[in-house]
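Trainee: my questions are about this predicted structure, shown below with the sequence.
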Amino acid sequence: MKHQFTLPHFPGSTFEIETSIWTGRPTLFKDGTAISRSNEKGKPFLIPNNSGEIVRAYPKPRYMDMVPALEIDGILYDIVDKLAWYQYALCLIPLVLIFIGGGIGGAIGGAASVFNLQAMRTEGSVTTNYLKVVGITALAFALYFLVAYLILS
């Protein structure tokens, strides 16, 4: 999922960041062009500014979120707004399956929680986002009980 944002260091430019669900590695785009990363410590993105200088933007993980923040010159820039505590609580309900179903329940609950966090961040109606999260949670529980039934029978 791509998230669009702007940075004060680059007026007139639009950025997008895409984070892989599988690896968690972010990819940064400036005005539609992919930005390369350095191999130095912290693996910063090397963003050219209008004067030709290179600005290093370090991706910093955020607690319980797939979308990192960017640190430029010691200042941390949030790319997306933080979710409220009740939004996190709703998204993480499928993790209850860890206690009900052990490893299988944990795998299903963990995957559903990641999808819930992404669904909560999608563009559009807030009501639609909440309905998506409730639907994903219900499907996770249904899938767990189906798998448990198939294993036990």
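Mentor: Ah, there it is. Numbering: from 1, shown residues only.
Trainee: from now on I want contacts and neighbour counts done on CA atoms only, so please keep to that.
Mentor: OK.
Trainee: and the gap between the nearest residue to residue 91 once chain neighbours are set aside and residue 133?
Mentor: Using C-alpha to C-alpha, 6 or more residues apart in numbering and skipping residues adjacent in sequence, the residue nearest residue 91 is residue 116, 5.1 Å away. Note on residue 116: its distance to residue 133, by C-alpha to C-alpha, to the nearest Å, is 5 Å.
Trainee: same question, residue 52
Mentor: From residue 52 across to residue 133, the span is 44 Å (C-alpha to C-alpha).
Trainee: between those two, which one's more packed in?
Mentor: Taking neighbours as other C-alpha atoms under 10 Å, residue 52 and residue 133 compare with residue 133 leading, 25 against 8.
Trainee: tell me the contacts of the more buried one?
Mentor: Contacts for residue 133 (C-alpha atoms under 8 Å, 6 or more residues apart in numbering) come out as 90-91, 116, 119-120.
Trainee: ok, how many other residues are close to the closest residue in space to residue 67 that isn't next to it in sequence?
Mentor: Closest residue to residue 67 apart from its sequence neighbours, by C-alpha to C-alpha, 6+ apart: residue 19 at 6.5 Å. For residue 19, the neighbour count with other C-alpha under 10 Å is 17.
Trainee: so which elements touch the longest strand along the chain?
Mentor: Longest strand of the chain, by residue count under DSSP state E: strand 54-60. Judged by 3 or more C-alpha pairs under 8 Å, 6 or more residues apart in numbering; DSSP states H and E, the packing partners of strand 54-60 are strand 45-48, strand 69-72.
Trainee: about what we covered before: name the element the residue nearest to residue 91 belongs to?
Mentor: Using DSSP states H and E, residue 116 sits in helix 97-121.
Trainee: which other helices and strands does that helix contact?
Mentor: By 3+ C-alpha pairs under 8 Å, 6+ apart, helix 97-121 packs against helix 85-91, helix 126-152.
Trainee: please compare the first structure with the one that follows:
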Amino acid sequence: MKYKFMLNNLGDTEIDINVSFWSGAVKITSDELRVIRQPNLNEYKLEISHDRFQLLKTKRQLFGLDPIPKIILDSAEFDIAQSLHWYEYFLCCIPLILISGGAIGGIIGFMGTRLNLLLIRIKKYPTIIRIIIIFLICYLCLLVFKELSRDIATALRLLRSLFLKHL
């Protein structure tokens, strides 16, 4: 996902922010400024001139579940996407209930939550359509978890019966 961030104090300089859906890795580029990645993974230096720099940091939201970070530029925080209300976060995090199912449920719930958080910010569709799609994603996560856990249990029973036959 690609987002644009404007630096108004530098004559409307544009910074491109690429965020990976799967890993959440952030890559920052700019056509007008030189961007220098710092040893700390979420810090960048923006070279404005030969002797002038600005420090830019990215900050994860919702314990890293939200794929869209906040930008901190010289101690001022900016949202690069719409900020969500508590009830929107609540709706999006429903798939996290699957964490109680172990690692497989946690992975499926994590991916469902990230997908919901991306979907809730798309203003192209009416709110009711987005909410219906979020509930469909939650239901799909539950079905995938149920089928996958049933298949794994069947495979383990098959392996156990094969192993006991040879003893």
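Mentor: Received, thanks. Just so it is clear, the structure is predicted and the values come from calculations on it, not from any experiment.
Trainee: closest one to residue 1 of structure 1 among the helices and strands packed on strand 54-60 of structure 1?
Mentor: Nearest to residue 1 of structure 1 among these is strand 69-72; the distance by C-alpha to C-alpha comes to 15.2 Å.
Trainee: following the closest one, which helix or strand comes up?
Mentor: Heading C-terminal from strand 69-72 of structure 1 (DSSP H and E), you reach strand 75-77.
Trainee: can you tell me the SS state at the most centrally placed residue in structure 2?
Mentor: By C-alpha atoms, centre = their mean, structure 2 has its centre lying nearest to residue 67, at 2.0 Å. Using DSSP: H, G, I helix; E, B strand; the rest coil, the secondary structure recorded for residue 67 of structure 2 is strand.
Trainee: separation between it and residue 113 of structure 2?
Mentor: Using C-alpha to C-alpha, residue 67 of structure 2 is found at 10 Å from residue 113 of structure 2.
Trainee: what does residue 60 of structure 2 give?
Mentor: Distance, residue 60 of structure 2 to residue 113 of structure 2, using C-alpha to C-alpha: 15 Å.
Trainee: between those two, which is the more surrounded one?
Mentor: Using other C-alpha under 10 Å as the criterion, residue 60 of structure 2 and residue 113 rank with residue 113 on top: 27 against 15.
Trainee: and that one, how far from residue 123 of structure 2?
Mentor: If you measure residue 113 of structure 2 against residue 123 of structure 2 using C-alpha to C-alpha, the figure is 18 Å.
Trainee: so which strand or helix has residue 13 of structure 1?
Mentor: For residue 13 of structure 1, there is no host helix or strand (DSSP H and E).
Trainee: what about it, neighbour count?
Mentor: Per other C-alpha under 10 Å, the neighbour tally for residue 13 of structure 1 reads 15.
Trainee: grab the nearest non-local neighbour of it.
Mentor: Closest residue in space to residue 13 of structure 1, ignoring its immediate chain neighbours: residue 31 at 6.0 Å, by C-alpha to C-alpha, 6+ apart.
Trainee: over to residue 17 of structure 1?
Mentor: Using C-alpha to C-alpha, 6+ apart and skipping residues adjacent in sequence, the residue nearest residue 17 of structure 1 is residue 28, 4.6 Å away.
Trainee: am I right that that neighbour is in contact with residue 18?
Mentor: Yes. Counting by C-alpha atoms under 8 Å, residue 28 of structure 1 does reach residue 18; the two are 6.5 Å apart.
Trainee: the residue nearest to residue 67 of structure 1: what's it in contact with?
Mentor: 1-2, 25-27, 66-67 are the contacts of residue 19 of structure 1 under C-alpha under 8 Å, 6+ apart.
Trainee: ok, now how distant is it from residue 118 of structure 1?
Mentor: Computed as C-alpha to C-alpha, the residue 19 of structure 1 to residue 118 of structure 1 distance reads 10 Å.
Trainee: need the residues touching each of these two.
Mentor: 1, 66.
Trainee: and residue 69 of structure 2, what's its match in structure 1?
Mentor: Applying TM-score structural alignment, one finds that residue 69 of structure 2 aligns to residue 68 in structure 1.
Trainee: whoops, residue 27 of structure 2 was the one
Mentor: Per TM-score structural alignment, the equivalent position to residue 27 of structure 2 in structure 1 is residue 27.
Trainee: looking at the contacts of residue 133 of structure 1, which has the most residues close by?
Mentor: Within the contacts of residue 133 of structure 1, most neighbours by other C-alpha under 10 Å means residue 116, with 26 neighbours.
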